[in-house]
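# below is the structure, and that's it, no one-letter string:
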């Protein structure tokens, strides 16, 4: 695989936008608050490393048998494990657009279907003016990609647990579509957000999902995660 991305290679999405309303993952352990703000202080980076050190490791298994629908259809509102936003009458994609978007507008007569918004994309550090007519300009990233999850142990989970991780807001971030496509199913040793200032936050979010679901990462991915937070 290619080395981690080092700079803004995403397509044109507008001027730099900063963190917007984004919250540090250290202050957002259930993923219900917006965005992925940078972790900058020495104390917070030490807290981040302590969390990452809790992550278990193992080798990446085969992809045999993987299919997206093994994790339920995209996007659902019926994840069975009680993940935030589930069973609220709105599918998880729209939940995440509402969580992270600003100036959100809905389809007429709906409080669910988002038709336009402004997104401060954490992965590129840019601001995206998004409309549903150009839906793929913003995609919902699985921080721990579903194929990766499958190879690291989810192949042996119940269907319900797979549906949970696929729809858990802790594992979901709206981001620039082409950048999400470039990530594919890479772990942190092979891909990191082009926006270097949020790479520690990204590593923390991977660790939060890993610990919650008792899902290992590869040793090289854990090493890369620690490096992003000064370890």
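Now that the structure is in, tell me what you want to look at. Being a predicted model, the structure only gives us computed values, none of them experimental.
# going by C-alpha atoms from here, please, whenever you check contacts or count neighbours.
Fine.
# list the residues that contact the residue nearest the centre of the chain.
Centroid check for the chain by CA atoms, centre = their mean gives residue 143 as the closest residue, at 3.2 Å. By CA atoms under 8 Å, 6 or more residues apart in numbering, residue 143 lies in contact with 171, 172, 173, 202, 205, 206.
# what's the ChimeraX line that selects buried ones from these?
Those of the contacts of residue 143 that count as buried under 16 or more other CA atoms under 10 Å are selected in ChimeraX with:
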select :171,172,173,202,205,206
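# any chance of the contacts of residue 143 in JSON lines, with secondary structure too?
Output for those, formatted as JSON lines (DSSP: H, G, I helix; E, B strand; the rest coil):
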{"residue": "171", "secondary structure": "helix"}
{"residue": "172", "secondary structure": "strand"}
{"residue": "173", "secondary structure": "strand"}
{"residue": "202", "secondary structure": "helix"}
{"residue": "205", "secondary structure": "helix"}
{"residue": "206", "secondary structure": "helix"}
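# would you format the contacts of residue 143 as JSON lines with distance to residue 231 included?
As requested, the contacts of residue 143 are exported to JSON lines (distance: CA to CA, whole Å):
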{"residue": "171", "distance to residue 231": "23"}
{"residue": "172", "distance to residue 231": "25"}
{"residue": "173", "distance to residue 231": "25"}
{"residue": "202", "distance to residue 231": "15"}
{"residue": "205", "distance to residue 231": "16"}
{"residue": "206", "distance to residue 231": "16"}
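# ok, so of the contacts of residue 143, who is nearest residue 229?
Each of the contacts of residue 143 was scored against residue 229 by CA to CA, and residue 202 proved nearest at 9.8 Å.
# residue boundaries of the helices in this protein?
42-52, 92-100, 146-152, 159-167, 177-183, 199-212, 219-228 (DSSP state H).
# show the contacting residues for the closest residue to residue 104 other than its chain neighbours.
Spatially, and ignoring its direct neighbours in sequence, residue 104 is nearest to residue 117 (4.4 Å; CA to CA, 6 or more residues apart in numbering). By CA under 8 Å, 6+ apart, residue 117 lies in contact with 97, 101, 102, 103, 104, 105, 129, 130, 131.
# and here is the other one:
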């Protein structure tokens, strides 16, 4: 049934996605997790996501999502500085906007404290749902304004350590999770919230991986709005 569903998903893609191929549906080593979760939980929201096969990456370019770090909220600051100011401790700014120093304490992906210094930064702003992943799961069909909003939405952005973040690439929940296991529930909940908000679909393998993580924390709330994804003291290095 999972294979049939994937093939149907491929058939429904636009001409841009010609060549879509079904993905492996069944996770190695076991059966699919049982659906569940209370209303308002991230686990329950997983069941609301559309399931289709991954479309080709053809045509993807970062510029398809607008200039990096636009000022989409018209507060006079680029999105990168907004997120640094939100997520760093002891953030120091110039001209009421430009973040020049601070500390990521801790980095949610590695569990380490990382100092931030403008120009020599070891801190990245990660898209929880990578732009390339979104492109292959619906964003190629969006209007430019929606792609710009997606790329600059604080719900989809998190300050993290650069070295660990670059190992992620455009991985989804089925292919990459943060090394800090105690942060995985919050991380996956963030991805679910973003995909639900923008209508980005998931593969069957990805949905199964989301369930597996969130089955271990069924009370994990679905993030909303501009609230920081990281809750200090809620996770630790493993």
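Arrived safely. Note that the coordinates shown come from a computational prediction; the quantities given were computed from them, not determined experimentally.
# returning to that earlier point: out of the contacts of residue 117 of structure 1, who's nearest residue 63 of structure 1?
Using CA to CA, the contacts of residue 117 of structure 1 come closest to residue 63 of structure 1 at residue 97, 29.8 Å.
# the closest one pairs with which position in structure 2?
Residue pairing (TM-score structural alignment): residue 97 of structure 1 is matched to residue 84 of structure 2.
# who's in contact with its match?
Counting by CA under 8 Å, 6+ apart, residue 84 of structure 2 has contacts 91, 99, 125, 159.
# please tell me how far the equivalent of the last one over in structure 1 sits from residue 58 of structure 1.
What it means is residue 159 of structure 2. When structure 1 is aligned by TM-score structural alignment, the residue opposite residue 159 of structure 2 is residue 174. Per CA to CA, to the nearest Å, residue 174 of structure 1 is found 28 Å from residue 58 of structure 1.
# which one of the two is surrounded by more residues?
A count of neighbours by other CA atoms under 10 Å puts residue 174 above the other of residue 174 of structure 1 and residue 58, at 26 against 13.
# returning to that earlier point: which one of the contacts of residue 84 of structure 2 sits in the busiest neighbourhood?
residue 159 (25 neighbours).
# thought that one was touching residue 85?
No: here residue 159 of structure 2 lies out of contact with residue 85, judged by CA atoms under 8 Å, at a distance of 9.6 Å.
# contacting residues for the nearest residue to residue 162 of structure 1 once chain neighbours are set aside?
Once flanking residues are discounted, residue 162 of structure 1 sits nearest to residue 71: 4.8 Å by CA to CA, 6+ apart. Shown in contact with residue 71 of structure 1 (CA under 8 Å, 6+ apart): 146, 159, 160, 162, 163, 166.
# just give me the closest of the residues you listed to residue 217 of structure 1.
Ranked by distance to residue 217 of structure 1 (CA to CA), the contacts of residue 71 of structure 1 are led by residue 146 at 12.7 Å.
# state the number of residues packed around the closest one.
23.
# look up how far residue 64 of structure 2 lies from the corresponding residue of structure 2 for it.
Matched to structure 2 by TM-score structural alignment, residue 146 of structure 1 sits across from residue 131. Separation of residue 131 of structure 2 from residue 64 of structure 2 (CA to CA) stands at 9 Å.
# that older thread, mind checking how far the match of residue 97 of structure 1 is from residue 104 of structure 2?
Counting by CA to CA - residue 84 of structure 2 and residue 104 of structure 2 are separated by 9 Å.
# any shared contact partners between those two?
Residues touching both residue 84 of structure 2 and residue 104 (CA under 8 Å, 6+ apart) are residue 159.
# what inclination does the lengthiest strand in structure 1 have with respect to helix 92-100?
When structure 1 is parsed with DSSP state E, its longest strand is strand 114-120. For strand 114-120 of structure 1 against helix 92-100, the angle by axes from the mean of the first three to the mean of the last three CA atoms, to 10 degrees is 50 degrees.
# in strand 114-120 of structure 1, which residues are buried?
114, 115, 116, 117, 118, 119, 120.
# could you dump those residues into JSON lines and include distance to residue 77 of structure 1?
Listed next are the buried residues of strand 114-120 of structure 1 as JSON lines, based on distance: CA to CA, whole Å:
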{"residue": "114", "distance to residue 77 of structure 1": "15"}
{"residue": "115", "distance to residue 77 of structure 1": "19"}
{"residue": "116", "distance to residue 77 of structure 1": "21"}
{"residue": "117", "distance to residue 77 of structure 1": "21"}
{"residue": "118", "distance to residue 77 of structure 1": "24"}
{"residue": "119", "distance to residue 77 of structure 1": "23"}
{"residue": "120", "distance to residue 77 of structure 1": "25"}
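# ok, so of those residues, who is nearest residue 54 of structure 1?
Among the buried residues of strand 114-120 of structure 1, and counting by CA to CA, the member closest to residue 54 of structure 1 is residue 120, at 30.0 Å.
# residue 117 of structure 1 versus the closest residue to that closest one other than its chain neighbours, what's the distance?
Spatial nearest neighbour of residue 120 of structure 1, chain neighbours left out: residue 127 (4.6 Å); criterion: CA to CA, 6+ apart. For residue 127 of structure 1, the distance to residue 117 of structure 1 equals 10 Å [CA to CA].
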